[in-house]
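# sequence first, then the predicted structure, then my questions.
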Amino acid sequence: MRRKQTDNISYLHQRSSLWQNCTNLQTLKQIHARMVINGFNSNRSALREIIYACAVALAGTMDYAHKLFSQISEPDFFMWNTMLRGSSQSPNPLNTILLYTQMEKSNILPDNYTFSFVLKACTRLYLVKLGHGVHARVVKYGFDSVTFVRNTLIYFHANCGDLRIASALFDGSGKDDVVVWSALTAGYARRGELGMARWLFDKMPVKDLVSWNVMITGYAKKGKMESARELFDRVPKRDVVSWNAMISGYVLSGCHEKAWDMFEEMRSVGERPDEVTVLGLVSACADSGDLNNGKKIHETLVEIIKNKKNLSTMIWNALIDMYAKCGSIESAQEIFRGITEKDVSTWNSMLVGLAFHGHNEQTIHLFSDMCRMRYKPNEISFVAVLVACSHAGKVEEGRRYFNLMRDQYGIEPNIKHYGCMVDMLGRAGLLNEAFKFVEAMEMEPNGIIWRTLLAACRIHGDVELGSLASEQLRKVRCNESGDYILLSNLYASHGEWDGVQKVRKLMDDGEVKKDPGHSLVEADSKPLLKFLLDSKPKVKSKRNEI
C-alpha cells in the first residue's frame, strides 16, 4: 500500500526563526542545549527543524545529526527521510543503508523520496545487489512510475547496475527529460562504451552542461583528446568541470605542455581553478619533474587560501609528493611541517620523498615519530623505512621493521617489501642469507628480486651465486640485455673470460640485442634529448661494452 505524503514534507523548505539561527555548529549546539533544558522530545516541530539544519542545511555536521537523531524517542517520517537524504550525500553514504534498515525494522513505510535517497547511496557505494533489491521494492510499492524515482533508477543501473534495464527504463520514460538522457549517456561513457554514449549524446533533444562534461570526460579518460577538444570547443558555456576534464586528460596522456596551456587559457577567461585542477597539474609536475611550474601551482594554492577556501589534506599531500619528486626536499618538509591535520598519506609522502633521495636517518626518525604519534603505518610506510634501512646499511633495524609490519600491524609483506629486504642483505654482503631469504619467500620471486641479487653478487664478487641468480633470472625475464651485462661484468672482474664468452653466446643464441644508451637531462623544462636529436652534429653517447 502506497504511503500518503504527510504535511511534514513541507518542512523541507520552511525556515522558522530556530532554523535561521542554526548557521554553524556552535549555535546549533546552543539550540540543542536549550531544547534539552525544555524537554528535548517535547517540541516535534523544533526537532524536525534542527534535524534538517544539521543533516541538510549545514555542511560538515552530519555526525552531529546522527547523535541528535539517536536521542529522539519516536522519529517521524520527515525526520527519517531527512537523515536518509543527508547521509546519501555525506562522505559516508553507508549510513543511508543502515538507516533504511532501521526504518524498516521500525515499521515506517517508505515513500518515493526514501527510495531515491537509498538508490543514490547504492550507486555511490557500488552496491549492485542491494540496488537491485531496492528496485524490486520500488516496483512493489508502485513508485516506478514517479519521474524522479525512475530517473534515479536509470542513473543507478547506468552506472553500476544493468545497462539493459537502464535502457529499457529509458525507452519507457517518454524521453522528455534531459536528466534521463544525461543519466544513460553518463552510464555508457563511464563504462567506456563511448560509441553508444556519443550516439545518445548526438540524439539528445536538449543538451545540458552535465551531458557535455560527461562526454568530454569520457573521451579524456580514454586518451581521445582530439574528440574531447572538439566537444570542449563546442560547449555553449563551460564550467570548472569542463576545464578540469581537459587538463586531467592531457596529463593522463602525457601531454603536460598542453595541460599547462589549457590551465593558462582557463585563467585568462576568468575561470577559477579548484582542487581538482590543482591535483591534475601537481601530478603533471611530479611526473615530469617540472619544479618551475610546480611552484606556480603552489602560488595558485596561496591565492585560493586568500579567497578563504579550505583546502583538503589531499592537496597538501600531493604538493609534498611533487616537491619531493622534483628534488626540492626542503620545500616538501616545509609544507609537511605546516600541515596541522595530517593523515597517513601525508606521512607517507614525506617518508617516500626522504627515502628515495637518500635522507636515510631522517626517514627512520620520521617513521618513529609517525608511530609515536599513533598514526598507523601502512604498506607504503614500510617500503619507505625499509629502503632507508637498506641504503643506510642498518640491517638489524631493517629486520626489526620487517617483522614489526606483520607482528604488530598485521600487514602481510608484498613483493616490494621482500625486494627491499633482499636489497638490504645484498648491499651488506650477506649474500647467503639473501638467497635463503628468497627461498623462504611466501610468493614467487620476480625478475627484480633476482636482478637485485645478481647486482649484489656483481658488487661483492661472488661468481657462483651470481651465476645461480642469473639462471633464475632468465626463467622469469624475457632476455633483458642488462641482465646479461651484469653477469658478463661479474665474470670479467674476476678474469673469467670463458664466462664472458659464455654470456655472449647466450645473448647471440637468444637473439638478445643491447639497447643503445642515451642521456636525458632537463633544460628550460624541456628534455635535452629531443634538442640534441633535432640538432646537428648529433652527439654520440658512450655505451658499456661487453
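That came through, no problem. Numbers count the residues shown, from 1 in each chain.
# can we go C-alpha only for contacts and neighbour counts from here?
Noted.
# spatially central residue in the protein, please.
In the chain, the C-alpha nearest the mean C-alpha coordinate belongs to Met314, at 9.6 Å (CA atoms, centre = their mean).
# any idea how far that one lies from His135?
From Met314 across to His135, the span is 36 Å (CA to CA, to the nearest Å).
# go on, Gly161?
For Gly161, the distance to His135 - CA to CA - is 10 Å.
# if we can go back for a sec, got a list of what the residue nearest to the centre of the chain touches?
For Met314, the contacting residues are 345-346, by CA atoms under 8 Å, 6 or more residues apart in numbering.
# now the helix or strand in which it is found: buried residues?
Per DSSP states H and E: Met314 is located in helix 313-325. Using 16 or more other CA atoms under 10 Å as the test for burial, helix 313-325 gives 313, 315-325.
# what's next to the strand or helix carrying Thr114, contact-wise?
Using DSSP H and E, Thr114 sits within helix 112-125. If you take CA under 8 Å, 6+ apart as the criterion, helix 112-125 is touched by 81, 84-85, 88-89, 93-94, 96-97, 100, 128, 130-131, 134, 138, 143, 146, 148-149, 152-153, 155-156, 159-160.
# here comes the other one, which I'd like you to weigh against the first:
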Amino acid sequence: MLSKSYNRTRHLQVICQRCRTLRSLKQIHAVTIVNGFLSDPSLLRELILATAISIPGAMHYAYKLFDQIPQPDLFMWNTMIRGASHSSTPSQSVHLYVKMVRAGNRPNKFTFPFLLRACTSLSTPCTGAQFHGTIVKLGFESDMFVRNALINMHANIGDLAIAKYLFNTHGRNDVVAWSAMVAGYARRGELESAQKLFDEMPDKDSFSWNVMITAYAKNGDMDKSIELFNQTSQRDNVSWNAVISGYVKCGSHERALELFETMHQAGVRPDNVTILSLLTSCACTGSLDLGQKLHHFLLESFPRKGLPIKLGNAIIDMYSKCGYIEKALEVFDNMEELNISSWNSVICGLALNGHARKCVNLFEEMLKRKVQPDKITFVGVLAACSHGGMVNKGREYFNLMQNKYRIEPHIKHYGCMVDMLGRAGFLKEAYNFVKEMKTEPNVVIWRTLLGACRMHGDVELVQIANRELLRVKSAESGNYVLLSNIYASVGEWRGATMVRNLMDTDGVHKEAGQTFVDGDKKDRFISFIV
C-alpha cells in the first residue's frame, strides 16, 4: 500500500511538472484533495512551483493554494516570493518576506535575488538598501547570484558608488555583472559611461547588446542604435523590437515597416511587442493592407481565446485611423475584455470618421455600464458633438466632465468646444468661452475661432480675434493668410491688403503649396506569411 501511494504521488508530481494550463492544474489539485495527498510536502512544492512560476497568469491561484498550507517550508516561501517578483504586483514579494520572517523562517541565499529584483521593479532603493544590510548580516554577499542582484539593483535605482565597488571588487569576471552595470548607466541616461563600459566588456552577451540598442533608440539616436544593431550577430526579438519601436517613436513609420520586412526575410517571427509597434505605424501611414495581415496573424496566434486588451485596442485604433470604422466596431464587439482604452479607441475612431451620432450613443452606453470616462474619452465625444452639430449635448458633456468626473479641461477640450460653438454660429458665446478659459488660449484656439468667423462672415469679431492671434506672436504664414482670406471673403479688400502688407513688415513668407503622390509603396510591406 505504501509503495502504491508513493507511486501515485510521484505520478502526480510528474504531471504537475508537465502541466501548462491552469485548468489542467486545477484538475490535478482536485485529485490530490480527493485522494488525500494534499499533506504530502513534495507534491505541494510541485503545485506551488507550477502555479507561481511555470504557468503564466496563475499567480492568483498560487496565493489561494499557499494560504491553505498550514506550515509551508522555505522552498515554498521562496517560490512564492520569486513568482510575486515576476508578477504585475512585485510588492507582494516583500509582503511575503515579512510574513515568512514573522512565521519564524530564516531566509537563505535563494530568497534575496528575487526580493532585490522586486525592489528594482518598484524603484524602491531604500527597501533595497535594507535588504542589502540583511544580506551582509547573514553572510550572503559573496554569493554570485546575490551579488549580481545587488549590482543590478544599485546600478539601476540605488547607490551607483556601491554598484561600482561591488563590480570592481567581485564582478569583473562575470558577464552578468558587466551587463547589469551597462544597463544601470543606460537606465540613468548616462549613455557615454554605458558605451565606455560596453566597449570594455571582454564578452558581450545578447542582453548587453540589447541594452545599448534599446537605450539609444529610446533616446532618439536611431543612427547609433541601428549601427549597434548591424554590428551584432546576436539579434533576437528584443533587438528587432527595439529598433522598430525606436523608428515608430521618432515618427519614421516607413522605415519601421521596411525594417519589419527585413526581419521577416531573416526568418524572425514577430511577437506581440513587434505587432504593437507595427500597428502604430500602420495607423500613422494608413497601411490598411498590412494592418489586416497583422490582424489575421494575431487571430491565428490566439485561436481559442480573445486577443489581449492591448493588441485589441491597437487593432481598433489602426482600423479607425485607416478609415475602416466598421471593422473597428466589429473588433470592439468581439473583445472578451474591455478597459477604458478600448472604449476610447472606438469612441475617438467614430468621431474621427464622422459618425457623430454613433459616437454619442456609444458614450451613453459606456456611462450606463458604469465605465469611468477619462480626459481622452471627452476629447472624442466633444469632437463628435462639434462635427455633428450637437451643441446642447456638447455643453452637457463639458459640464459633466468637470462636475461629475472632476476632470479639469485640457486645451483640446477647449478647442472642441470653441469649434462646436463656432460651427453652429454661436460666435459671441465662443468668444466669451475663450475669454473665460482657465488655460491661456493658444494659436489653434484663435485660428479655430477665426475659421468660424470666416464661415459666418463676422468681420467685427475677426478684428478682435485678429489682435489676439497676433498677440501670441505666431509667425506662421497660415495665420496671416487666413486673416487675409476672411477679409477678402466679405469684400473687405482694404483689410486683406493690410494683412498682406503686415506679412512683409513682419518678414513672414508664405510657403509654396506642395502636392504629394503616394506611389503605393505600402505594397512592399504585406508579403509576410501568416
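Structure's in. What do you need? Small disclaimer: the values here were computed from a predicted structure and weren't measured.
# work out the TM-score between the chains.
Overlay of the two chains. TM-score (TM-score structural alignment, normalised by the length of structure 2): 0.87; 512 aligned residues with a CA RMSD of 2.9 Å.
# which residues in structure 2 does the helix holding Met314 of structure 1 align to?
Per the alignment by TM-score structural alignment, helix 313-325 of structure 1 matches residues 309-321 in structure 2.
# ok, Leu28 of structure 1 - contacts?
Taking CA under 8 Å, 6+ apart, one finds 21-22, 50, 54 in contact with Leu28 of structure 1.
# now do 7 Å
Counting by CA atoms under 7 Å, 6 or more residues apart in numbering, Leu28 of structure 1 makes contact with Cys22.
# helix, strand or coil: sort out it for me.
Judged by DSSP: H, G, I helix; E, B strand; the rest coil, the three-state class of Leu28 of structure 1 is helix.
# which one in structure 1 is aligned with Gly246 of structure 2?
Superposed on structure 1 with TM-score structural alignment, Gly246 of structure 2 falls opposite Gly249.
# name the SS class of its match, please.
Applying three-state DSSP: Gly249 of structure 1 is helix.
# quick one: the helices in the stretch 151-300 of structure 2?
For the stretch 151-300 of structure 2, the helices defined by DSSP state H, counting those that start in this stretch cover 160-166, 175-187, 191-200, 206-218, 222-231, 237-249, 253-265, 272-285, 288-301.
# matching residues in structure 1 for the second one?
Counting by TM-score structural alignment, helix 175-187 of structure 2 falls onto residues 178-190 of structure 1.
# so how far does that stretch sit from its counterpart in structure 2?
Taken over the aligned residues, the distance from stretch 178-190 of structure 1 to structure 2 averages 1.5 Å (mean CA distance after the TM-score superposition for structure 1).
# stretch 79-87 of structure 1 too?
After superposition onto structure 2, stretch 79-87 of structure 1 sits on average 1.5 Å from its aligned residues (mean CA distance after the TM-score superposition for structure 1).
# now what about that stretch, what contacts it?
Applying CA under 7 Å, 6+ apart, the set of residues contacting stretch 79-87 of structure 1 is 48, 51-52, 55-56, 62, 93, 95-96, 99, 114, 117.
# try stretch 238-245 of structure 1
Against stretch 238-245 of structure 1 from outside (CA under 7 Å, 6+ apart): 213, 216-217, 220, 266, 271, 273, 276-277.
# which members of those residues are the farthest-apart pair?
Spatial extent of these (CA to CA) is set by the pair Ala220 and Glu271 at 19.9 Å.
# more neighbours: the two, which one.
The neighbour count for Ala220 of structure 1 versus Glu271, taken as other CA atoms under 10 Å, is higher for Ala220 (24 against 14).
# show me what contacts His157 of structure 1?
His157 of structure 1 neighbours (CA under 7 Å, 6+ apart): 163, 165-166.
# tell me, of these, which are also contacts in structure 2.
Mapped onto structure 2 and checked by both residues aligned by TM-score structural alignment, their matches' CA atoms under 7 Å, these keep the contacts 163, 165-166.
# verify the stated contact: Ala428 of structure 1 with Gly393.
Yes: at 6.3 Å, Ala428 of structure 1 counts as touching Gly393 under the criterion of CA atoms under 7 Å.
# rewinding a little: the helix holding Met314 of structure 1: what's the following helix or strand?
helix 329-338.
# average distance between that next one and structure 2?
If you overlay the two and look at helix 329-338 of structure 1, the average distance to its match in structure 2 is 2.5 Å (mean CA distance after the TM-score superposition for structure 1).
# how about the helices in the stretch 401-530 of structure 2?
411-423, 427-435, 443-456, 459-471, 477-489, 493-506.
# where does the shortest one end up in structure 1?
In other words, helix 427-435 of structure 2. Helix 427-435 of structure 2 corresponds to residues 431-439 in structure 1, going by TM-score structural alignment.
# list the buried residues in the matching stretch.
Neighbour counts over stretch 431-439 of structure 1 (16+ other CA under 10 Å) mark 431, 434-435, 438 as buried.
# and for stretch 351-364 of structure 2?
351-357, 359-360, 362-363.
# returning to what we had before: can you redo the helices of the stretch 151-300 of structure 2 as JSON lines, where the extra columns are distance to Arg106 of structure 2?
Listed next are the helices of the stretch 151-300 of structure 2 as JSON lines, based on distance: least, CA to CA, whole Å:
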{"stretch": "helix 160-166", "distance to Arg106 of structure 2": "25"}
{"stretch": "helix 175-187", "distance to Arg106 of structure 2": "27"}
{"stretch": "helix 191-200", "distance to Arg106 of structure 2": "38"}
{"stretch": "helix 206-218", "distance to Arg106 of structure 2": "33"}
{"stretch": "helix 222-231", "distance to Arg106 of structure 2": "46"}
{"stretch": "helix 237-249", "distance to Arg106 of structure 2": "38"}
{"stretch": "helix 253-265", "distance to Arg106 of structure 2": "49"}
{"stretch": "helix 272-285", "distance to Arg106 of structure 2": "40"}
{"stretch": "helix 288-301", "distance to Arg106 of structure 2": "44"}
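# Leu382 of structure 2 is nearest to which of these?
Closest to Leu382 of structure 2 of the helices of the stretch 151-300 of structure 2 is helix 272-285 (CA to CA; 22.1 Å).
# alright, that wraps it up for me.
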